[in-house]
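Colleague: Got a sequence here, can you model it:
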Amino acid sequence: MDNGHYQALKSKHEALDAEIHAEEQRPHPDDIRLSDLKKRKLRLKEELSDA
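Modeller: Predicted coordinates for the structure are as follows:
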């Protein structure tokens, strides 16, 4: 995997982490949205670890 692609994945992973954190800070977090964000983050993490 080239460095540009790796950096793009890492950036997306960090953005999802920020979205998860923001959702968790809401008075009534949306559990379905949190689940979706966490699954997307995990897929990116797996793709990054394969690099």
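Colleague: From now on I want contacts and neighbour counts done on CA atoms only, so please keep to that.
Modeller: Will do.
Colleague: residues near D2, how many?
Modeller: 7 (other Cα atoms under 10 Å).
Colleague: Now show me the structure for the sequence below, then we'll compare the two:
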Amino acid sequence: MTIASHLQELNRKHENLSSMVEKEQRSPATNTLKIAELKKQKLRLKEEIARLAQ
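Modeller: The predicted structure follows:
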């Protein structure tokens, strides 16, 4: 797997997590623990993307 394709995959996962966070936040039964975990995963992906993009 090339770095470019790996970055694309990481970006896709990051976007997917963003959608999941938005969906959870709009839900009437908001699960704050789940949202916090999703946001942590997003941050880890963002850091990985930034590290690889250098």
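Colleague: Let me see the ranges of the helices in the first structure.
Modeller: Applying DSSP state H to the first structure gives helices spanning 3-25, 31-49.
Colleague: Present those as CSV; the columns should include mean neighbour count.
Modeller: Converted to CSV, the helices of the first structure look like this (neighbours: other Cα atoms under 10 Å):
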stretch, mean neighbour count
helix 3-25, 14
helix 31-49, 14
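Colleague: Could I get the contacting residues of S11 of the first structure?
Modeller: Going by Cα atoms under 8 Å, 6 or more residues apart in numbering, S11 of the first structure touches no other residue.
Colleague: hmm, try it at 10 Å
Modeller: Applying Cα atoms under 10 Å, 6 or more residues apart in numbering, we find S11 of the first structure in contact with H5, D17.
Colleague: Repeat that for K39 of the first structure.
Modeller: Contacts of K39 of the first structure were listed using Cα under 10 Å, 6+ apart, and they are L16, R33, K45.
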